[in-house]
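J.: Sequence first, then the predicted structure:
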Amino acid sequence: MLIDAVPTNPVPTTLLIERSADRVHVQLHRPEVRNAIDQTMIDELHSVCDELEREPRILILSGSNGVFASGADIAELRERRSTDALKGINSGLFSRIARLPMPVIAALDGWALGGGAELAYAADFRIASTTVRLGNPETALGILPAAGALWRLAQLVGEPVAKQIILAGRILTAGEALAVHLVTEIHESVDLLAAAHALADRIGAQDPLATRLAKEVFHAPLDAHPRVDNAAQAILFESPEKFARMDAFLARKKRS
C-alpha cells in the first residue's frame, strides 16, 4: 500500500519519488533533455541514497516519457575540466547506488546511453522494454565512460561484448541485451513498470535481513570468502525470522 507519495524535502526538481513500505520508486524526470543526468539530479539521487541507507528498502529506478536516461548532460559535461574528473562525480554516486543495502531494479525504456547506461549497470536487476537502446558512445565525444562501464560492463557481459560497446560504439537493442544477459526480462513499455513492481514483490517476499546480508556477501572480495559467508550465516542462524520461517515451512510440509 502506498504510504507516502510526497517527494522528500526539499522537493526534487529532477526526480519523481513514490514511497511504500518496502520500496521506493524513483523516476528520472528531465523530459526536456531526455532525462540527461546533471549535477542537480546527482545531488537529488544522493539524497535518495541517504534515505535508503537509513531505512533500507528496494529501489526501483525508471525514466519518463519513454526514455530512461540519454546520458550525462552534455552542455554541463562540456564545461567540466580535469579537476572535475578527479572528483568522480557520477562514479561516486553510481557506486553508492550499487552498495545500497537492499536490491536495486532498473526499469529501462528507450534510450539508456552513456551515464544512463552506467547507472543501469550499477543496479542489481535490469529489465527492459522492447524499445530500449543500451550503450556507451562516450568515445565518440572525446571522453571515456568513467562511471563504471569500464569495469562493471565486462563483469556483466564479458570482455568481447564490453569492448564492442565501449571501443566501437555498439548500441544494443532489447533482444541483443537479453542475449548477453545485460537485461533479464523484456516487456512492452506499457507493462514495464508493473514488471518492475512484480520483481520487487518477489524480492519483498524474502526475509529482508537475509536479502541484505546475501547482497553484501555476494559483492565481497573473492579472498573474503568463505569467511564472510559463515559470519553472515551465523547472524541469520540466530535470527527470530529464521525460526519463524522454518517453523512455517515445516508446518506446511507436515500438512501436505
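T.: Perfect, I can see it now.

J.: going forward, measure contacts between C-alpha atoms and count neighbours the same way
T.: Will do.

J.: Could you pull out the strands in the stretch 1-150 of the chain for me?
T.: Assigned by DSSP state E, counting those that start in this stretch, the strands in the stretch 1-150 of the chain fall at 2-4, 15-20, 23-28, 58-62, 104-108, 111-113, 125-129, 133-135.

J.: Just send those back as TSV, with distance to G92 and mean neighbour count too.
T.: Below are the strands of the stretch 1-150 of the chain laid out as TSV (distance: least, CA to CA, whole Å; neighbours: other CA atoms under 10 Å):
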stretch	distance to G92	mean neighbour count
strand 2-4	28	11
strand 15-20	19	19
strand 23-28	18	22
strand 58-62	17	25
strand 104-108	16	28
strand 111-113	18	26
strand 125-129	19	25
strand 133-135	20	27
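
J.: Throw the ones you listed into TSV and include distance to R152, thanks.
T.: Below are these laid out as TSV (distance: least, CA to CA, whole Å):
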stretch	distance to R152
strand 2-4	34
strand 15-20	25
strand 23-28	22
strand 58-62	18
strand 104-108	15
strand 111-113	15
strand 125-129	13
strand 133-135	13
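
J.: putting a second one here so we can go through both:
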Amino acid sequence: MSLEEGVQFRIDGPLGFISLNRADRANAYMDSMLEMIEHALANHIATAEVHAIVFESASGGRFCSGADLDELGLRSGADALNLKSMKVFDEIAACPKPTIAAIDGPAVAGGLELALACDVRLASDRARFAMPETSLGLIPAAGATFRLPRIAGDAVARRMILFGEELNAAQALECGLVADVVAPEALADEVRRWGTKVAGLDPLALRLAKDVLAMTSNDDACRRQTLDSQARLYERRHIGDHLDE
C-alpha cells in the first residue's frame, strides 16, 4: 500500500494534515497505514511552519472504523502484547505540537482511540462514537481504557466500553468528548479557526504545557494491564471466530 493510497499528508498554512484514505473500508487501518501515520507525524513535527497537526478523513462522512478486521483476525496473544496502534497513538499523545481530530462521521473502536490520543476533537453533527470491542470478545487495546474515562468521565466510559453504548455528536459534546460540533460543511473552517488560534501562541510554552499535563496521569499500569488482558482474550479462542459471527 503506497502512502498515497492509505494515508495522505499535506501542509496548509499553520496546519499539518494527516488524512486517512481508505474509503472503501471506512478508513479501517492496517499496520502498514499506522507506519505511514508515524512517518507523516514525524514530518510535521520536524517542519517549523507547522504549528498544529490535524487528523482527518480524506473523504467526507467517515472518520475511522478502527483496525482492519481481516488483519485483526490473524493476531495471536503475542501480537496483542506489542500492538502497533498502541505505540502510534502514544506517539500522537506525546506529540510536542497540539493535535486535532476532525471527525466527520463514525469514529469507532480504534478510530475513536486515534481521536482520543489527540488534544482536541472537533466533530460534525453526523459524527458518532462507539467502542464495540466486547461484542467481538475483545477490549479496547489502544488507549481508550485510560484516555476515555479521563476525557469523557468514568460513567460514560463504562457505558461505552462495557456495554457498547454509542454516542451521537450532541452527546459527545455534552460529556466533553468533543470540543465543538458544527455542520459537516463547516468542519474545515472550524479546524482552520483552531489552527489560527494555535499559530498565535508560543510554541515552547505549548510544548512545555503539554509535558506538564502529561505528568498529571500515570497510565503505565493501565496500559500494561490492557495489553495483558487483550493477550489472554486472543489466546482464549481465535479472534476470527468472533469476527465471523
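T.: Structure's in. What do you need? Everything numeric in this text was worked out from a predicted model, so none of it was measured.

J.: hang on, the earlier thing: closest to G169 of the first structure out of the strands of the stretch 1-150 of the first structure?
T.: strand 133-135 (7.2 Å; CA to CA).

J.: mean offset of that closest one relative to the second structure (after superposition)
T.: Once fitted to the second structure, strand 133-135 of the first structure is off its aligned match by 0.8 Å on average (mean CA distance after the TM-score superposition for the first structure).

J.: Where in the second structure does that strand align, residue-wise?
T.: Aligned by TM-score structural alignment, strand 133-135 of the first structure falls on residues 128-130 of the second structure.

J.: Ok, stretch 184-194 of the first structure next?
T.: The aligned range for stretch 184-194 of the first structure in the second structure is 179-189, by TM-score structural alignment.

J.: Can you pull out the residues in contact with that stretch?
T.: The contact list for stretch 179-189 of the second structure (CA atoms under 8 Å, 6 or more residues apart in numbering) reads 102, 104, 120-126, 169-170, 173, 190.

J.: and with 7 Å instead?
T.: The contact list for stretch 179-189 of the second structure (CA atoms under 7 Å, 6 or more residues apart in numbering) reads D104, V120, R121, L122, A123, S124, D125, A169, L173.

J.: distance of the counterpart of A42 of the second structure in the first structure from V11 of the first structure?
T.: Counting by TM-score structural alignment, A42 of the second structure corresponds to D50 in the first structure. Per CA to CA, to the nearest Å, D50 of the first structure is found 15 Å from V11 of the first structure.

J.: what's the answer for G110 of the first structure, then?
T.: Applying CA to CA to G110 of the first structure and V11 of the first structure gives a distance of 26 Å.

J.: Looking at those two, which one has more neighbours?
T.: Neighbour tally, G110 of the first structure and V11, criterion other CA atoms under 10 Å: the higher count belongs to G110, 24 against 12.

J.: How many neighbouring residues does the match of A42 of the second structure have?
T.: Neighbours of D50 of the first structure using other CA under 10 Å come to 14.

J.: for R193 of the second structure, same thing?
T.: 12.

J.: That one: which element?
T.: helix 187-199 (DSSP states H and E).

J.: what's the mean distance for that helix versus the first structure?
T.: The superposed helix 187-199 of the second structure is, by mean CA distance after the TM-score superposition for the first structure, a mean 0.9 Å from where its aligned residues fall in the first structure.

J.: Flag every buried residue along that helix.
T.: Within helix 187-199 of the second structure, the residues scored as buried using 16 or more other CA atoms under 10 Å are L187, E190, V191, R192, G195, T196, V198, A199.

J.: now the residues you listed in JSON lines, with distance to A209 of the second structure?
T.: Listed next are the buried residues of helix 187-199 of the second structure as JSON lines, based on distance: CA to CA, whole Å:
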{"residue": "L187", "distance to A209 of the second structure": "26"}
{"residue": "E190", "distance to A209 of the second structure": "23"}
{"residue": "V191", "distance to A209 of the second structure": "21"}
{"residue": "R192", "distance to A209 of the second structure": "22"}
{"residue": "G195", "distance to A209 of the second structure": "17"}
{"residue": "T196", "distance to A209 of the second structure": "19"}
{"residue": "V198", "distance to A209 of the second structure": "13"}
{"residue": "A199", "distance to A209 of the second structure": "15"}
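
J.: from those, which is closest to N27 of the second structure?
T.: After measuring the buried residues of helix 187-199 of the second structure against N27 of the second structure - CA to CA - the closest member comes out as L187, at 18.4 Å.

J.: what are the ranges of the helices in the second structure?
T.: If DSSP state H is used as the criterion, the helices of the second structure fall at 3-6, 31-46, 69-72, 77-80, 84-93, 110-116, 144-152, 154-163, 169-175, 187-199, 203-215, 220-236, 239-243.

J.: quick one, which of those is packed in tightest?
T.: Among these, helix 110-116 has the highest mean neighbour count (mean count of other CA atoms under 10 Å), at a mean of 27.

J.: Who are the packing partners of it?
T.: Helix 110-116 of the second structure makes packing contacts with helix 144-152 when contacts are defined by 3 or more CA pairs under 7 Å, 6 or more residues apart in numbering; DSSP states H and E.

J.: Which residues are in contact with the residue nearest to the spatial centre of the second structure?
T.: Using CA atoms, centre = their mean, the residue of the second structure that lies closest to the mean C-alpha position is L114, 0.8 Å off. Residues in contact with L114 of the second structure (CA under 7 Å, 6+ apart) are F89.

J.: Would you mind finding the match for it in the first structure?
T.: Checking TM-score structural alignment: L114 of the second structure goes with L119.

J.: gap between its match and R80 of the first structure?
T.: From L119 of the first structure to R80 of the first structure the distance is 19 Å (CA to CA).

J.: How about P31 of the first structure?
T.: P31 of the first structure sits at a distance of 23 Å from R80 of the first structure (criterion: CA to CA).

J.: the more surrounded of those two?
T.: Each of P31 of the first structure and R80 has its neighbours counted (other CA under 10 Å); P31 has more, 16 against 11.

J.: was I right about that one contacting G63?
T.: No - the pair P31 of the first structure / G63 is not scored as a contact, 8.9 Å apart, by CA atoms under 7 Å.

J.: Now check the second structure for the residue matching L93 of the first structure.
T.: In the second structure, L93 of the first structure lands on V88 (TM-score structural alignment).

J.: Provide a list of residues in contact with P149 of the second structure.
T.: Contacts for P149 of the second structure (CA under 7 Å, 6+ apart) come out as A157.
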